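Peer 1: structure of the sequence below:
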Amino acid sequence: MFSIGVCDDRPLCRQLLEEFILLYEKEKGILFDIHQFGSGEELLEELHKLDMILDLLFLDNSMKKLTGLETAKLIQQSDSMSACSIVFVTADDDHDQFMQIQPLQVVGKPVTRECIDAILDKVLAEKA
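Peer 2: A predicted model of the protein is given here:
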């Protein structure tokens, strides 16, 4: 099963992203394994504790302790998570700072359903 992580310190942002993913599931007849995380620390802890592998991660950058960028660097150092596609979801206009991670995409907030649909189409086509 295709596993998706949503990491944002704002519950409303996580819920909105998950809702878009659920609508995509319903329309395409696909089931995803969706996990929400409230911080970079929680994400890293759960990945380690549950030996979880995510195929796709929507990652906010502006979080309280670890930023999304710092979290992404730590994720890419993990052998089991090195193949994870990362999409930064940010209100920050400076998208160049994320290029060192080579994200699948950097999207601005607020995200749109069309944007999420296009990302899901792309990663599913690559995994096929």
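Peer 1: from now on I want contacts and neighbour counts done on CA atoms only, so please keep to that.
Peer 2: Will do.
Peer 1: ok, the nearest residue to residue 37 once chain neighbours are set aside to residue 126 distance?
Peer 2: Closest residue in space to residue 37, ignoring its immediate chain neighbours: residue 7 at 4.6 Å, by Cα to Cα, 6 or more residues apart in numbering. For residue 7, the distance to residue 126 equals 22 Å [Cα to Cα, to the nearest Å].
Peer 1: and these two? Which one has more around it.
Peer 2: Applying other Cα atoms under 10 Å to residue 7 and residue 126 shows that residue 7 carries more neighbours, namely 29 against 8.
Peer 1: can you point out the buried residues in stretch 35-44?
Peer 2: Using 16 or more other Cα atoms under 10 Å as the test for burial, stretch 35-44 gives 35, 36, 37, 38, 39, 40, 41, 43, 44.
Peer 1: repeat that for stretch 93-106.
Peer 2: 98, 104, 106.
Peer 1: quick one: that stretch to chain centroid distance?
Peer 2: Counting by Cα atoms, centre = their mean, to the nearest Å, stretch 93-106 is centred 13 Å from the centre of its parent chain.
Peer 1: stretch 44-52 too?
Peer 2: That offset, for stretch 44-52, works out to 15 Å (Cα atoms, centre = their mean).
Peer 1: stretch 50-66 now?
Peer 2: Computed by Cα atoms, centre = their mean, the chain-centroid distance of stretch 50-66 equals 6 Å.
Peer 1: what about it, how long is it end to end?
Peer 2: Note: stretch 50-66 ends 20 Å apart using Cα to Cα.
Peer 1: I'd like the structure of this one too, to check against the first:
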Amino acid sequence: MIRIAICDDSEYMRKATAKILLEYSIQKDMEYNVKQFETGEELLQVIDDYDLVFLDYQFEDKGKDGMAIAREIRLKNKDLVIIFLTSYTSIVFDSFEIGAYRFLVKPIDERKFYAALDDYIDSLNKEQTLIIKVDGVTHYIKESKIMYVEGNGKKCIIHIIDGTSEIVCNETLSAIEQRLSAKLFNRCHKSFLVNMRYVKAFNHTDLVLENDESIVISRSKFKDFYEAYTDYISKI
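Peer 2: Prediction:
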């Protein structure tokens, strides 16, 4: 499931973008949810809830412009994919500043819209992404977004970095472990698989994550964890 936001001060443009998005999803069998926002300030309040945003470049007397909003997005979320919607082709140079993925000129050309989404979907498949199905819905989860995975019998709980999101899937922890990068994730306990990127501190019994959660380390696994973490840190 790809979480998409459409942020434009024009109701017409929001609806037009949503319509093309729906047509694309039907043709490409893409699972997604979408929400529309009239101002960038509204979007910023929930920015971590989204993977991709179609962002208006120029808001007419409705808060900050698109570039200002994009800069604030980058302070909160470095990974969110931003596609600018604009009437000004010259913004291509400005878009480099905040790492925009694409920019689409209004009125939106359907072929260019489809090409941008094709490239985005392709990038998800190429980068380290965990793809799981829960209740018939496909979720694409970047490894960098996973803080740790918790085993729960024949199921496991995937904890996402914002600290509020959890995905429960019908796979064992061992099955998920085999599908994640061994260089980034470590099985520090029979019930926990931790992303070493988010380890803040550890001792012989526990490790502390960046959100101050504590995870148990098995005595028998401490040496392996220590060596794996040391190797990870040395290559950053």
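Peer 1: can you pull the TM-score for these?
Peer 2: Here the superposed chains carry a TM-score of 0.89, computed using TM-score structural alignment, normalised by the length of the first structure; 122 aligned residues with a Cα RMSD of 1.2 Å.
Peer 1: which pair in the buried residues of stretch 35-44 of the first structure spans the largest distance?
Peer 2: 35 and 41 (14.3 Å; Cα to Cα).
Peer 1: next up, the contacts around residue 21 of the second structure.
Peer 2: Under the criterion of Cα atoms under 8 Å, 6 or more residues apart in numbering, residue 21 of the second structure has no neighbours.
Peer 1: give me the distance between the most centrally placed residue in the second structure and residue 19 of the second structure.
Peer 2: Among the residues of the second structure, the one closest to the centroid is residue 51, at 4.6 Å (Cα atoms, centre = their mean). To residue 19 of the second structure, residue 51 of the second structure is 19 Å away according to Cα to Cα.
Peer 1: how about residue 225 of the second structure?
Peer 2: Distance from residue 225 of the second structure to residue 19 of the second structure, by Cα to Cα: 49 Å.
Peer 1: which part of the second structure matches the helix or strand containing residue 16 of the first structure?
Peer 2: Per DSSP states H and E: residue 16 of the first structure is located in helix 11-28. Per TM-score structural alignment, the counterpart of helix 11-28 of the first structure in the second structure is residues 11-28.
Peer 1: what's the neighbour count on the residue lying closest to residue 59 of the second structure once chain neighbours are set aside?
Peer 2: Once flanking residues are discounted, residue 59 of the second structure sits nearest to residue 65: 5.2 Å by Cα to Cα, 6+ apart. Other residues within reach of residue 65 of the second structure, judged by other Cα under 10 Å, total 18.
Peer 1: wait, residue 65 of the second structure sits on residue 57?
Peer 2: Yes. Assessed by Cα atoms under 8 Å, residue 65 of the second structure is found in contact with residue 57 at 6.2 Å.
Peer 1: do I have it right that residue 216 of the second structure meets residue 207?
Peer 2: Yes. Contact criterion Cα under 8 Å: residue 216 of the second structure and residue 207 qualify, at 6.5 Å.
Peer 1: and residue 102 of the second structure, what's its match in the first structure?
Peer 2: Aligned counterpart of residue 102 of the second structure in the first structure: residue 105 (TM-score structural alignment).
Peer 1: give the contact list for its match.
Peer 2: 86, 87, 88.
Peer 1: kindly recompute the last result at 7 Å.
Peer 2: Contact partners of residue 105 of the first structure, counting by Cα atoms under 7 Å, 6 or more residues apart in numbering, are 87, 88.
Peer 1: next one: it from residue 26 of the first structure, what distance?
Peer 2: 24 Å.
Peer 1: cool, and residue 81 of the first structure?
Peer 2: 27 Å.
Peer 1: and residue 70 of the first structure, by the same measure?
Peer 2: Distance from residue 70 of the first structure to residue 26 of the first structure, by Cα to Cα: 33 Å.
Peer 1: re the thing from before, buried stuff in the match of helix 11-28 of the first structure?
Peer 2: Neighbour-count burial for stretch 11-28 of the second structure, with 16+ other Cα under 10 Å as criterion, is recorded at 13, 14, 17, 18, 20, 21, 22, 24.
Peer 1: can you list those in CSV and add distance to residue 166 of the second structure?
Peer 2: Formatted as CSV, the buried residues of stretch 11-28 of the second structure follow (distance: Cα to Cα, whole Å):
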residue, distance to residue 166 of the second structure
13, 33
14, 29
17, 29
18, 27
20, 30
21, 26
22, 27
24, 28
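Peer 1: where in the first structure does stretch 111-119 of the second structure fall?
Peer 2: By TM-score structural alignment, stretch 111-119 of the second structure lines up with residues 114-122 in the first structure.
Peer 1: that stretch vs the second structure, average offset?
Peer 2: Here stretch 114-122 of the first structure, set against the second structure after superposition, deviates by a mean of 0.9 Å using mean Cα distance after the TM-score superposition for the first structure.
Peer 1: give me the contacts around that stretch.
Peer 2: With Cα under 7 Å, 6+ apart as the criterion, stretch 114-122 of the first structure contacts 20, 24.
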